[in-house]
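> this is the structure alone, sequence omitted:
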């Protein structure tokens, strides 16, 4: 990827009122706290709060030099006015009025319209990285429509890098084989609880020189606190996963490390991973995540997790070990 991202990035779904509403002021303070702690990679999408995340992020970054940060957004969902829904709430986990509706569109024209709309909401003149967003049920459309359009925009210099962002690994690997992508964003599939990205995806990325952005490293909440939470991939966590996370937390505690510290350190240690992206609802969460990203995790912790069958033996952890 011909673009540098900071090892820690800010995922901006919370700026779109993911799970809970925050004020414009809190959104701005969150971005400013990230900036103050050296974060220069910001990821958003039209999907996040029906455009609210993009609007808030663009406003918060307006006072910062454009060449000093990297911004990514996504294509695949067109936002269309929905006046009838203005008095209702969005039904996809964002606390915003349903004044727009999402329409899947992975065509060339859909990509161009999506990026134009994103630039307007962001108030910017360019986007650095564009991801095809969640094309699980639209593989052929993405291969034949969205990605060729993004390749053309990259060739023209409109975009610096292009990729795909998903919550699964087999299709991401297939996109790498079939398309000329620079980067992939894999959410929730290389974490302390779940490492299927090791099977094929991460080795393929290393072989092809494709950069990896690791998102969803807390698996939707269960790994976000020292005592495991109850949400896994945005749904109620099965009892066996809570039990496993609790045991991982106990091993972490034995080594003076908290569960979220290790959850951030594991993906960051893999040589294919360029950045770990985490979200935050406020400045305090940003500062906590930055502090966690700087915790040195002892090699003995990884060894104990592997010995107890809590972590795959092929997990790459050397870079995180002290």
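Ah, there it is. Since the structure is predicted, the reported quantities are computational estimates derived from the model, not experimental observations. Numbers count the residues shown, from 1 in each chain.

> all contacts plus neighbour counts: C-alpha atoms, from now on.
Will do.

> next, count neighbours for the closest residue in space to residue 108 that isn't next to it in sequence.
Among residues not flanking residue 108 along the chain, residue 145 sits closest, at 4.9 Å (CA to CA, 6 or more residues apart in numbering). By other CA atoms under 10 Å, 18 other residues sit near residue 145.

> distance of the closest residue to residue 162 other than its chain neighbours relative to residue 51?
Leaving aside its sequence neighbours, residue 162 sits nearest to residue 130 (CA to CA, 6+ apart; 5.0 Å). The spacing between residue 130 and residue 51, counted by CA to CA, to the nearest Å, is 15 Å.

> do residue 7 as well
According to CA to CA, residue 7 and residue 51 sit 26 Å apart.

> what about the helices in the stretch 1-150 of the chain?
Under the criterion DSSP state H, counting those that start in this stretch, the stretch 1-150 of the chain contains helices at 24-36, 52-61, 108-122, 139-141, 147-155.

> ok, which of the ones you listed comes nearest residue 211?
Taking CA to CA, helix 147-155 is the member of the helices of the stretch 1-150 of the chain nearest to residue 211, at 16.1 Å.

> show me what that closest one is packed up against.
helix 108-122, strand 161-166 (3 or more CA pairs under 8 Å, 6 or more residues apart in numbering; DSSP states H and E).

> residues of that helix that come out buried?
Of the residues in helix 147-155, 147, 148, 149, 150, 151, 153, 154 count as buried by neighbour count, 16 or more other CA atoms under 10 Å.

> same question, stretch 63-70
By neighbour count on 16+ other CA under 10 Å, the buried set for stretch 63-70 is 69, 70.

> again, but for stretch 151-167
Buried positions in stretch 151-167, judged by neighbour count with 16+ other CA under 10 Å: 151, 153-154, 158-167.

> and the residue of the chain most remote from its centre, how close does it get to residue 8?
Centroid-distance maximum for the chain: residue 84 at 31.3 Å, with CA atoms, centre = their mean. For residue 84, the distance to residue 8 equals 40 Å [CA to CA].

> repeat for residue 232
Distance from residue 232 to residue 8, counting by CA to CA: 22 Å.

> who's more crowded, these two?
Neighbour tally, residue 232 and residue 8, criterion other CA under 10 Å: the higher count belongs to residue 8, 25 against 19.

> state whether residue 278 is indeed within a strand.
Yes - under DSSP: H, G, I helix; E, B strand; the rest coil, residue 278 sits within a strand.

> more neighbours, residue 7 and residue 51?
Using other CA under 10 Å as the criterion, residue 7 and residue 51 rank with residue 51 on top: 21 against 17.

> list the contacts of that one.
Counting by CA atoms under 8 Å, 6 or more residues apart in numbering, residue 51 touches 16, 45, 79, 118, 121.

> which of these tops the neighbour count?
Per-residue neighbour counts (other CA under 10 Å) across these peak at residue 16, which has 31 neighbours.

> comparison target below:
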């Protein structure tokens, strides 16, 4: 059994979490020994990667694992968008009860990103990611929220392999947010699963993975929502210290990505992780 690495998820940076708070959290994670960082071109309406890149500079690149994603393009950054995000963070700080209203506005058409498998757009997205992160290569480049029914997957796979041969990415993969088993079956049928890494939320399906998929490499995320649901059913996996070895037993899980912006939350997560290692 291999205990998954503890990863830092950056989806909230430049959204509900400000640049300053995000940078401070990243620095705490680095000081605590976290070396796996998960981001995406679309996070923070296109601004999270730059914050991540600035925080990671000065650290030995070969000791870091940087995962980013393409396939979802953020809306164009404008002064109005920046103002809207700042106002939303202030509202949530002083009136947490407004979270539902803020989420409703953020999910409106004016703030929604664009999904694409078009290679020219993906290449532009990756070029921007490399520049924002300040790196010459990406450890794992994932197709963001991959959907089996969307055309163009073979072209994306060929492009991924070209990038891998060129050394621009070390590995490629797919972020699967829907039906996990259906996604794995489709990727296998397309000949794309053997060399890929698959990122998924923690679920009972992942923990009960059929033997035929045990060789697939996974990155898991969103453990705390899963553990809250476990508490409602009196199931045993209600702590990170229990979940990490369970993932190591159930599948080939390389990392568990958590959102850890509070100092106490980070400390507790790192302690649980180190207790299993």
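That came through fine. Since we're looking at a predicted model, the values are computed, not measured.

> counterpart of residue 269 of structure 2 over in structure 1?
Correspondence of residue 269 of structure 2 to structure 1, assessed by TM-score structural alignment: residue 289.

> with adjacent residues omitted, what lies nearest to that match?
Nearest residue to residue 289 of structure 1, sequence neighbours excluded (CA to CA, 6+ apart): residue 278, at 7.7 Å.

> can you pull the contacts of the residue opposite that neighbour in structure 2 once aligned?
Under the alignment by TM-score structural alignment, residue 278 of structure 1 pairs with residue 258 in structure 2. Residues near residue 258 of structure 2 by CA under 8 Å, 6+ apart: 6, 7, 8, 9, 221, 222, 223.

> turn those residues into a markdown table, columns for distance to residue 239 of structure 2.
Output for the contacts of residue 258 of structure 2, formatted as a markdown table (distance: CA to CA, whole Å):
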| residue | distance to residue 239 of structure 2 |
| --- | --- |
| 6 | 14 |
| 7 | 16 |
| 8 | 17 |
| 9 | 18 |
| 221 | 14 |
| 222 | 13 |
| 223 | 9 |
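
> and the residues you listed, which is closest to residue 26 of structure 2?
Nearest to residue 26 of structure 2 out of the contacts of residue 258 of structure 2 is residue 8 (CA to CA; 7.9 Å).

> the alignment partner in structure 1 of that closest one: what's it in contact with?
Counting by TM-score structural alignment, residue 8 of structure 2 corresponds to residue 10 in structure 1. Residue 10 of structure 1 makes contact with 34, 39, 41, 42, 43, 277, 278, 279, 280, according to CA under 8 Å, 6+ apart.

> the residue nearest to residue 162 of structure 1 maps to what in structure 2?
Matched to structure 2 by TM-score structural alignment, residue 130 of structure 1 sits across from residue 141.

> do you know how far that match is from residue 158 of structure 2?
When distance is defined by CA to CA, residue 141 of structure 2 is 13 Å away from residue 158 of structure 2.

> residue 56 of structure 1 against residue 24, yeah?
Yes - checked against CA atoms under 8 Å, the pair residue 56 of structure 1 and residue 24 is within contact range at 6.9 Å.

> so for these two, which residue has more residues nearby?
residue 56 (23 against 17).

> re earlier: output the buried residues of helix 147-155 of structure 1 in a markdown table, with distance to residue 245 of structure 1 appended to each entry.
Converted to a markdown table, these look like this (distance: CA to CA, whole Å):
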| residue | distance to residue 245 of structure 1 |
| --- | --- |
| 147 | 37 |
| 148 | 41 |
| 149 | 42 |
| 150 | 39 |
| 151 | 41 |
| 153 | 43 |
| 154 | 41 |
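
> return the member of these nearest to residue 176 of structure 1.
residue 147 (11.1 Å).

> that closest one pairs with which position in structure 2?
Taking TM-score structural alignment, residue 147 of structure 1 has residue 157 as its aligned residue in structure 2.

> now that match, nearest residue through space, not along the chain?
Computed as CA to CA, 6+ apart, the closest residue to residue 157 of structure 2 that is not its neighbour in sequence is residue 192, at 6.8 Å.

> name the SS class of that neighbour, please.
Of the three states, residue 192 of structure 2 takes coil under three-state DSSP.

> ok, it touching residue 156?
No - contact criterion CA under 8 Å: residue 192 of structure 2 and residue 156 do not qualify, at 10.0 Å.

> of these two, who's got more company?
Between residue 192 of structure 2 and residue 156, counted using other CA under 10 Å, the more crowded position is residue 192 (20 against 17).

> for the residue mapped onto residue 161 of structure 1 from structure 2, give me its contacts.
Using TM-score structural alignment, the equivalent of residue 161 of structure 1 in structure 2 is residue 171. Shown in contact with residue 171 of structure 2 (CA under 8 Å, 6+ apart): 139, 140, 141, 164, 195, 196, 197.

> closest to residue 115 of structure 2 among those residues?
Nearest to residue 115 of structure 2, judged by CA to CA, of these is residue 141 at 15.9 Å.

> quick one: the closest one from residue 168 of structure 2, how far?
As defined by CA to CA, residue 141 of structure 2 lies at a distance of 10 Å from residue 168 of structure 2.

> all strands of the stretch 1-150 of structure 2, in order?
Here the stretch 1-150 of structure 2 has its strands, by DSSP state E, counting those that start in this stretch, at 5-9, 36-38, 65-70, 72-73, 114-115, 138-143.

> the fourth one vs structure 1, average distance?
Superposed on structure 1, strand 72-73 of structure 2 shows a mean distance of 1.4 Å to its aligned residues (mean CA distance after the TM-score superposition for structure 1).

> who touches that strand?
Residues beyond strand 72-73 of structure 2 that count as contacts (CA under 8 Å, 6+ apart) turn out to be 41, 42, 46, 113, 114, 115, 116, 125, 144.

> the second one now?
Counting contacts by CA under 8 Å, 6+ apart, the residues outside strand 36-38 of structure 2 that touch it are 5-10, 64-68, 255, 257.

> same question, stretch 128-144 of structure 1
Residues contacting stretch 128-144 of structure 1 (CA under 8 Å, 6+ apart): 70-77, 106-107, 146-147, 150, 159-167, 171, 175, 178-179, 184-185.

> let's see 6 Å
For stretch 128-144 of structure 1, the surrounding residues in contact (CA atoms under 6 Å, 6 or more residues apart in numbering) are 70-76, 106, 159-166.
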